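A.B. asks: sequence and predicted structure are below.
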Amino acid sequence: MTKTQNNEHLSKESFLERISRMYYVLEMSQQEICEQLNIGRSSVARFLSEARERGIVQFQIRSDLDGCRHTDLESQLMKRFKMKDCVIFRSDESGTSFEVLASQYLNSILPTHGSIGLGWGKTLHAVGTQMHLCDPRPGLKVIQLSGGSGAKEELVPAATVIQLWAQSLRCRPILLPAPAIAVNVEVKNSFLQDPSIQEIVSEIKKIDAAVVGIGHTGEDATIITSNLVPGLGSQALSASSVGDLIFHFYNEKGVFSEPSLSSRVVGATPEEFQQIELRIGVAHGVSKKKAIQGALQGQLIHVLITTEETARELLATE
């Protein structure tokens, strides 16, 4: 019996376990495995990936945050939604704020060089106040993903978030000196003609990771309370959408649902945002349940950082 025929007699799970042990335990190279099992090297990589997806291979990385994270809930959410990671902080960890814990996790995952894109708002500003706990990253650039709030900066921090994170990480801030949402597409295009803004837009296309808040469509949604779009109300917005990422609104399936509004956003387009290799969403609160679900359903974010209370709400919905 040839090696290939022998592999066919193994159950799929046993076969995946065998390859996984050869690679992770015996430390054989993919080339050695393909030679021993008489399969293509590309097949080895595919089987290893499938083993991780099926849970045959599970990684455990020791961290100072282990005692603060609710791993059972994380596993349940990871199983329900396809994510690279899920971070749920326990509600019984009194004395350590969500913002401190979030900054400690981000310190372990954000790149030290290259660039990261930031959304804005109160959640990211709050986390930013604790980013000084992270390691300095002088080789990193922090880029504003969408324009600012202008005179409303005190109410809805935009540029302040970029400056705060950059100062804490000892890195270079890159601000986008334009409104988040232009009056119309023509006005937006006029902003994009400016050479300095063109340079920032070019930087956005090269971002390695993004950290964003997740907005919702209730009466207290940022876009409504700040009157960024005069006349826009919660009822009209909720009719088509459940949440937004940098003012690109999407429905319960995570499909972008307000193209006319998105076309006026000065900054990363929905397509450019989705091309970023690592997209981290930071959000918590019962009011954001549907918004978070939609973002996860559409795989708009790869990593979710949230609280135990919010995670239980997410899991309560079938």
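C.D. replies: Okay, I see it. Numbers count the residues shown, from 1 in each chain.
A.B. asks: switch to C-alpha atoms for all contacts and neighbour counts from now on
C.D. replies: OK.
A.B. asks: how about the most centrally placed residue in the chain, what does it touch?
C.D. replies: Central residue of the chain (C-alpha atoms, centre = their mean): Ile280, 1.9 Å from the mean position. Ile280 makes contacts with 209-212, 301-305, as judged by C-alpha atoms under 8 Å, 6 or more residues apart in numbering.
A.B. asks: likewise Ile214?
C.D. replies: Taking C-alpha under 8 Å, 6+ apart as the criterion, Ile214 is in contact with 243-245, 281-283, 288, 291-292.
A.B. asks: on that earlier part again, check which helix or strand the residue nearest to the centre of the chain maps to.
C.D. replies: In this structure, Ile280 sits in strand 278-282 according to DSSP states H and E.
A.B. asks: flag every buried residue along that strand.
C.D. replies: Residues 278-282 are the ones in strand 278-282 that count as buried (16 or more other C-alpha atoms under 10 Å).
A.B. asks: tell me the one among the residues you listed nearest to Asn107.
C.D. replies: For those, the residue nearest Asn107 by C-alpha to C-alpha is Ile280; the value is 12.7 Å.
A.B. asks: distance check, the closest one against Gly213.
C.D. replies: Using C-alpha to C-alpha, to the nearest Å, we find Ile280 at a distance of 9 Å from Gly213.
A.B. asks: second one coming, line it up with the first:
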Amino acid sequence: MPSPDAPERTRDALRAAHLYYMQDLTMEAIASELHTSRSSVSRMLAFARETGLVDIQIRSPLEVPGRLAAAVRARFGVTAHVIPVPDSTSDVDRLERVALSAARTLTSFVDSNMSLGIAWGSTVSAISRHLTPKPTHNSSIVQLNGAGNTQTTGIAYASEILHRFGSNFDADVQQFPVPAFFDDPATKQMMWRERSTRRLLDIQSHLDIVLFGVGSPLAEVPSRVYMGGYLDEPDYSALVDDGVVGDIATVFYRADGSTNGIAMNARASGPSFETLRRAPRRVCVVAGISKLPSLQGALAAGLVTDLFIDETTARGLVA
């Protein structure tokens, strides 16, 4: 429940933002006009940005991120958002900075009467923590792949991510309560014939946006699929034998983007790449050079329309 002074706080933040961004007043001048302190003005402006009252966009065609974004677009045909991050930054901090930028921009992609498909994982979890509130109506957040394994149902982990998105956009949440990987492909096929499951599969095939990271067994920030008890030693061996470089929503692929003949995919709960490509906007978020092989495979598969990527990894991508 919002605090009693929420409307007053919003009003003050709006006034401070207008004076700062539209009238070019200094924080000292705003503090004087509003009869408050400079630190209070700083908090008002931060509140305005965090709650979506202010939308800041940066376009830098002549700077390094702008040149890298143009190079990625020319080579791969995707819209790239290159986030400046020092090379010395740890992969944990790198992910947080990229996730923050992706979350701020994602808000402008989502609107009323839209459906957003979510592939849970470390990257999307980080994005969910930085979302800027934007109320919509008749919109939905859809889970793309199951989260259960032999150790946990996965419901708590996946639903926390989904409900952050749902609360942020005032959207209905559609969960997908199945295992991440079935023990037997035949069990999956039977489950996929159930009407309740077919309803979710139909929703997944008509999404407006999909949001995903790329899973990688090599990443310094471990991908959830590879560290959450979802795979055992025979599974890892099978992935190596099949030349797998990564996964998206628990569907594995090779460096050329192909998925055919990969044994694990017959047991995976995630949507086929054909289904993903039906979504008009497909947002991929990647942080860390160790995920470069996985990203290259996703690009080869034609799965990405919008890419959020740190500057170091972007340089490696276009090198």
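C.D. replies: On my side now, so go ahead. On a predicted model such as this, the values are computed, not experimentally measured, just so you know.
A.B. asks: related to what we said a few turns ago, by neighbours, which of the contacts of Ile214 of the first structure wins?
C.D. replies: Within these, most neighbours by other C-alpha atoms under 10 Å means Ile292, with 32 neighbours.
A.B. asks: counterpart of that residue in the second structure?
C.D. replies: Matched to the second structure by TM-score structural alignment, Ile292 of the first structure sits across from Leu295.
A.B. asks: among the contacts of Ile280 of the first structure, which lie within strands?
C.D. replies: The strands, defined by DSSP state E, take in 209-212, 303-305 from the contacts of Ile280 of the first structure.
A.B. asks: dump the contacts of Ile280 of the first structure to TSV, plus neighbour count and distance to Arg90 of the first structure.
C.D. replies: Putting the contacts of Ile280 of the first structure into TSV (neighbours: other C-alpha atoms under 10 Å; distance: C-alpha to C-alpha, whole Å) gives the following:
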residue	neighbour count	distance to Arg90 of the first structure
Ala209	21	26
Ala210	24	24
Val211	22	21
Val212	21	21
Ile301	28	21
His302	18	21
Val303	21	17
Leu304	27	14
Ile305	21	12
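A.B. asks: JSON lines please, covering the residues you listed and showing distance to Asn184 of the first structure.
C.D. replies: Formatted as JSON lines, those follow (distance: C-alpha to C-alpha, whole Å):
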{"residue": "Ala209", "distance to Asn184 of the first structure": "29"}
{"residue": "Ala210", "distance to Asn184 of the first structure": "26"}
{"residue": "Val211", "distance to Asn184 of the first structure": "27"}
{"residue": "Val212", "distance to Asn184 of the first structure": "24"}
{"residue": "Ile301", "distance to Asn184 of the first structure": "28"}
{"residue": "His302", "distance to Asn184 of the first structure": "31"}
{"residue": "Val303", "distance to Asn184 of the first structure": "33"}
{"residue": "Leu304", "distance to Asn184 of the first structure": "33"}
{"residue": "Ile305", "distance to Asn184 of the first structure": "34"}
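A.B. asks: tell me the one of these nearest Gln5 of the first structure?
C.D. replies: His302 (38.5 Å).
A.B. asks: so where do the helices sit in the second structure?
C.D. replies: Taking DSSP state H as the test, the helices found in the second structure are 6-17, 27-34, 38-50, 64-76, 91-109, 122-128, 155-169, 185-191, 195-204, 224-227, 233-241, 273-276, 292-300, 311-318.
A.B. asks: out of the ones you listed, which comes closest to Ala263 of the second structure?
C.D. replies: Nearest to Ala263 of the second structure, of all these, is helix 233-241, at 7.3 Å by C-alpha to C-alpha.
A.B. asks: show me the contacts for the closest residue to Glu96 of the second structure other than its chain neighbours.
C.D. replies: Once flanking residues are discounted, Glu96 of the second structure sits nearest to Ala126: 6.4 Å by C-alpha to C-alpha, 6 or more residues apart in numbering. Contact analysis of Ala126 of the second structure by C-alpha under 8 Å, 6+ apart lists 95-96, 99-100.
A.B. asks: just give me which of those are shared by the first structure.
C.D. replies: Conservation of those in the first structure, assessed by both residues aligned by TM-score structural alignment, their matches' C-alpha atoms under 8 Å: retained contacts are Ala99.
A.B. asks: from the contacts of Ala126 of the second structure, pick the one nearest Arg224 of the second structure.
C.D. replies: For those, the nearest to Arg224 of the second structure is Leu95 (14.0 Å; C-alpha to C-alpha).
A.B. asks: and the closest one, how many neighbours?
C.D. replies: 23.
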